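S.K.: coords please:
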Amino acid sequence: MSVTQPQVLLVEDEPAQREVLAYNLEAEGMAVQRAENGEEALLLVAENTPDLVILDWMMPLMSGIEVCRQLKTREDTRHIPIIMLSARSEEVDTVRGLETGADDYIVKPYSMRELMARVRTQLRRTRPAASGRALTYEDITLDPERHRVSRAEQEVKLGPTEYRLLVTLLEKPGRVLSRDQLLDHVWGRNIYVDTRTVDVHIARLRKALTKHGGSDPIRTIRGAGYALG
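M.R.: This next block holds a predicted model:
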């Protein structure tokens, strides 16, 4: 019942640098999507919301600054942490990047160890279960270290898929997640599963969470998906 992989969108127009970064991110246990320009990056975000974006400033077609601005002004993507990479080392450039909405700014050339540390720091905000932190919502508690779930201090028995579904919902309480988003986060991008499968496992999760009493904590948003609370 492992926690689902953090999903990182890597936006870098230099092929060699992109592959080196992707290799190191995947070695850290992350699922990496690659984009070579800003327009492609925005399309990929629209298809599947990542947990983190690593974004090069200087790119063809659309600059990293413009990609960052667009993501941070949209309600559905403003929560995604963005690490900006740039050869611009002047203070005014750093300030501009951060004021545009970047959550962190790293000047090239950089230490890969430092970049990975900053990636982990940002992911702790959006994927706390991946760092071993317990997740709670009202009377529901999930302990990823021991793979245990309880509600009102009574243990809840879950299958592997229901466990991963609950992790995903607990990490984003209140946010509506579409069936496609849940498929990507829980089953993975490269596995074909019918969206109706999500409904089946949500029903099983609901049954397990309400077995000992208590109201159903999962909302169904018609035509949109599901949300916790």
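S.K.: hey, let's count contacts and neighbours off CA atoms from now on
M.R.: OK.
S.K.: Arg219 touches Tyr226, doesn't it?
M.R.: Yes. Arg219 lies in contact with Tyr226 (Cα atoms under 8 Å); the separation is 5.6 Å.
S.K.: more neighbours, these two?
M.R.: Taking other Cα atoms under 10 Å, Arg219 and Tyr226 do not tie; Tyr226 has more neighbours (22 against 13).
S.K.: could you find the closest non-adjacent residue to that one?
M.R.: Distance criterion Cα to Cα, 6 or more residues apart in numbering; nearest residue to Tyr226, sequence neighbours excluded, is Thr220 at 4.7 Å.
S.K.: list the buried residues for the host helix or strand of that neighbour?
M.R.: Using DSSP states H and E, Thr220 maps to strand 218-221. Within strand 218-221, the residues that count as buried by 16 or more other Cα atoms under 10 Å are Ile218.
S.K.: beyond that strand, next helix or strand please.
M.R.: Downstream of strand 218-221 (by DSSP H and E), the next one is strand 225-228.
S.K.: packing partners of that following strand?
M.R.: helix 160-171, strand 218-221 (3 or more Cα pairs under 8 Å, 6 or more residues apart in numbering; DSSP states H and E).
S.K.: what about Tyr23, which SS state?
M.R.: Using DSSP: H, G, I helix; E, B strand; the rest coil, the structure places Tyr23 in helix.
S.K.: ok so, going back, for the helices and strands packed on strand 225-228, give me JSON lines that also has distance to Thr94.
M.R.: Compiled in JSON lines, the helices and strands packed on strand 225-228 are given as follows (distance: least, Cα to Cα, whole Å):
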{"stretch": "helix 160-171", "distance to Thr94": "30"}
{"stretch": "strand 218-221", "distance to Thr94": "40"}
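S.K.: so which of these is the most surrounded?
M.R.: With neighbours defined as mean count of other Cα atoms under 10 Å, the helices and strands packed on strand 225-228 peak in mean count at helix 160-171, which reaches a mean of 21.
S.K.: the residue nearest to Tyr226 reaches Ala227, doesn't it?
M.R.: Yes. Using Cα under 8 Å as the test, Thr220 is close enough to Ala227 to be in contact (6.7 Å).
S.K.: intersection of neighbour lists for the two?
M.R.: Listed contacts common to Thr220 and Ala227 are nil; contacts here mean Cα atoms under 8 Å, 6 or more residues apart in numbering.
S.K.: returning to that earlier point: nearest to Leu42, out of the helices and strands packed on strand 225-228?
M.R.: Leu42 lies closest to helix 160-171 among those, at 22.5 Å (Cα to Cα).
S.K.: after that closest one comes which helix or strand?
M.R.: helix 179-182.
S.K.: following up with a second sequence; could you model it the same way so I can compare the two?
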Amino acid sequence: MKIIKYILAITFIGGGLQTVFAQTPTQPSPTPKISETVAKNLEQATNKTPVPRERREQAYAKLLEGQRYIWNIYRSRSQTGLANTVRLAKQSLQKAVELDPTLAEGYTALAELTSPYDIDEAILLAGIAVKIDNNNYGGHFILAQLYTKKSEINRGVLDTSFAQKAIVEWKEIARFDVRNAEAYAFLSEFYARTNKPEERVIALRNWVSAATPSGNGFYGRVFKGENLSPENASLK
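M.R.: Next comes the predicted model:
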């Protein structure tokens, strides 16, 4: 199970799918919102109803099937092919959470697939993932990114409600990885814009001592021209 979670983390998280979808903007054919069909799953998960081993195994099989479709997304050379592959991936993942409503990774993957088209739906799905398992890194990372987008931090007028939610989620990322430069970079930006100078100084210090990332990630896409190097933190 740990191996599967690790594979899913490196497959779904980090904005790779966002890049693919950005290159092929046509949205897949409309389907009912996943949230509209997930209520019974949530009820079962909330009631802690034990999921039989056979169903858990079937759910993981569907989860891996969905993963294979997601890998194929990167190979899609047409908008039609992309839309079809996304549809198949969603079907597999929806079946996975239907079989095992407590499978947090299934909701995380669905949130990642949904986020380029419906941010609010993706937030709901990622929220389900972290509600089931608060240590679900992928769910927290997706929420951190989407709340950051909703905060309009790079547009001049900050939405303080979403800014506070983003702060909570970036702090979660820092909890998972105490040397995560991106988490501290975003925290420093949010603290600067919410008039919290002491917290900002702490975030900047943590950023300086964080591991140097290989790229600028989501931070570089939000703040064009900015980078995550420790030197950049020192200049702030």
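S.K.: quick one: TM-score?
M.R.: For these two chains in superposition, a TM-score of 0.30 is obtained (TM-score structural alignment, normalised by the length of the first structure); 121 aligned residues with a Cα RMSD of 6.0 Å.
S.K.: helices of the first structure, start to end?
M.R.: All helices of the first structure, identified by DSSP state H, fall at 15-27, 38-47, 64-73, 91-100, 112-126, 160-171, 179-182, 195-209.
S.K.: from the ones you listed, which stretch is densest packed?
M.R.: Ranked by mean neighbour count, the helices of the first structure are led by helix 160-171 with a mean of 21 (mean count of other Cα under 10 Å).
S.K.: and the angle from that helix to helix 195-209?
M.R.: Angle of helix 160-171 of the first structure versus helix 195-209, following axes from the mean of the first three to the mean of the last three Cα atoms, to 10 degrees, is 80 degrees.
S.K.: the inter-axis angle of helix 160-171 of the first structure versus helix 112-126?
M.R.: When the same axes, to 10 degrees is applied, the directions of helix 160-171 of the first structure and helix 112-126 differ by 90 degrees.
S.K.: could you list every helix and strand in contact with helix 160-171 of the first structure?
M.R.: Contacts defined by 3+ Cα pairs under 8 Å, 6+ apart place helix 160-171 of the first structure against strand 135-137, helix 195-209, strand 225-228.
S.K.: how does it look with 6 Å?
M.R.: For helix 160-171 of the first structure, there is no helix or strand it packs on, judged by 3 or more Cα pairs under 6 Å, 6 or more residues apart in numbering; DSSP states H and E.
S.K.: for the second structure, which residue is closest to the average position?
M.R.: In the second structure, the residue lying closest to the centroid (Cα atoms, centre = their mean) is Ile142, at 1.9 Å.
S.K.: what about it, helix or strand, and which?
M.R.: Ile142 of the second structure belongs to helix 137-151 when assigned by DSSP H and E.
S.K.: after that helix, next one along is what?
M.R.: helix 160-176.
S.K.: and the next helix or strand past that following helix?
M.R.: Toward the C-terminus, helix 160-176 of the second structure is succeeded by helix 181-193 as the next helix or strand (DSSP H and E).
S.K.: just want the angle from that following helix to helix 160-176.
M.R.: In terms of direction (the same axes, to 10 degrees), helix 181-193 of the second structure departs from helix 160-176 by 150 degrees.
S.K.: still on that earlier bit, which residues does the helix holding Ile142 of the second structure contact?
M.R.: Contacts to helix 137-151 of the second structure, defined as Cα atoms under 6 Å, 6 or more residues apart in numbering, come from residues 108, 126, 129-130, 158-159, 162-163, 166, 169-170.
S.K.: could you tell me how far it lies from the centre of the chain?
M.R.: In terms of Cα atoms, centre = their mean, to the nearest Å, the centre of helix 137-151 of the second structure is found 6 Å from the chain centre.
S.K.: now it: buried residues?
M.R.: Those would be 137-151, for helix 137-151 of the second structure by 16+ other Cα under 10 Å.
S.K.: which among the residues you listed gets closest to Lys40 of the second structure?
M.R.: Nearest to Lys40 of the second structure, judged by Cα to Cα, of these is Gly139 at 20.4 Å.
S.K.: how about the residue lying closest to the closest one once chain neighbours are set aside, what does it touch?
M.R.: Take Gly139 of the second structure and drop its neighbours on the chain: the residue closest to it by Cα to Cα, 6+ apart is Ala126, 4.7 Å away. Residues near Ala126 of the second structure by Cα under 6 Å, 6+ apart: 108, 111, 139.
S.K.: 8 Å instead, please
M.R.: Residues counted as contacts of Ala126 of the second structure (Cα under 8 Å, 6+ apart) are 107-108, 111, 139-140, 142-143.
S.K.: distance of it relative to Thr80 of the second structure?
M.R.: Note on Ala126 of the second structure: its distance to Thr80 of the second structure, by Cα to Cα, to the nearest Å, is 27 Å.
S.K.: also Gln18 of the second structure?
M.R.: From Gln18 of the second structure over to Thr80 of the second structure the distance is 17 Å, taken as Cα to Cα.
S.K.: now Thr46 of the second structure
M.R.: Where Thr80 of the second structure is concerned, Thr46 of the second structure sits at a distance of 38 Å (Cα to Cα).
S.K.: what do you get for Leu143 of the second structure?
M.R.: Leu143 of the second structure is 29 Å from Thr80 of the second structure, where distance means Cα to Cα.
S.K.: before we move on, the earlier item: isn't there a helix covering the residue nearest to Gly139 of the second structure?
M.R.: Yes. Assigned with three-state DSSP, Ala126 of the second structure falls within a helix.
S.K.: burial count for the closest residue to Leu169 of the first structure other than its chain neighbours?
M.R.: If the residues on either side of it in the chain are set aside, Leu169 of the first structure comes closest to Leu228, at 5.8 Å by Cα to Cα, 6+ apart. Here the number of neighbours of Leu228 of the first structure (other Cα under 10 Å) works out to 20.
S.K.: ok, Leu228 of the first structure touching Leu170?
M.R.: Yes. With contact defined as Cα under 8 Å, Leu228 of the first structure reaches Leu170; the gap is 7.0 Å.
S.K.: Leu146 of the second structure and Glu105 of the second structure, how far apart?
M.R.: 18 Å.
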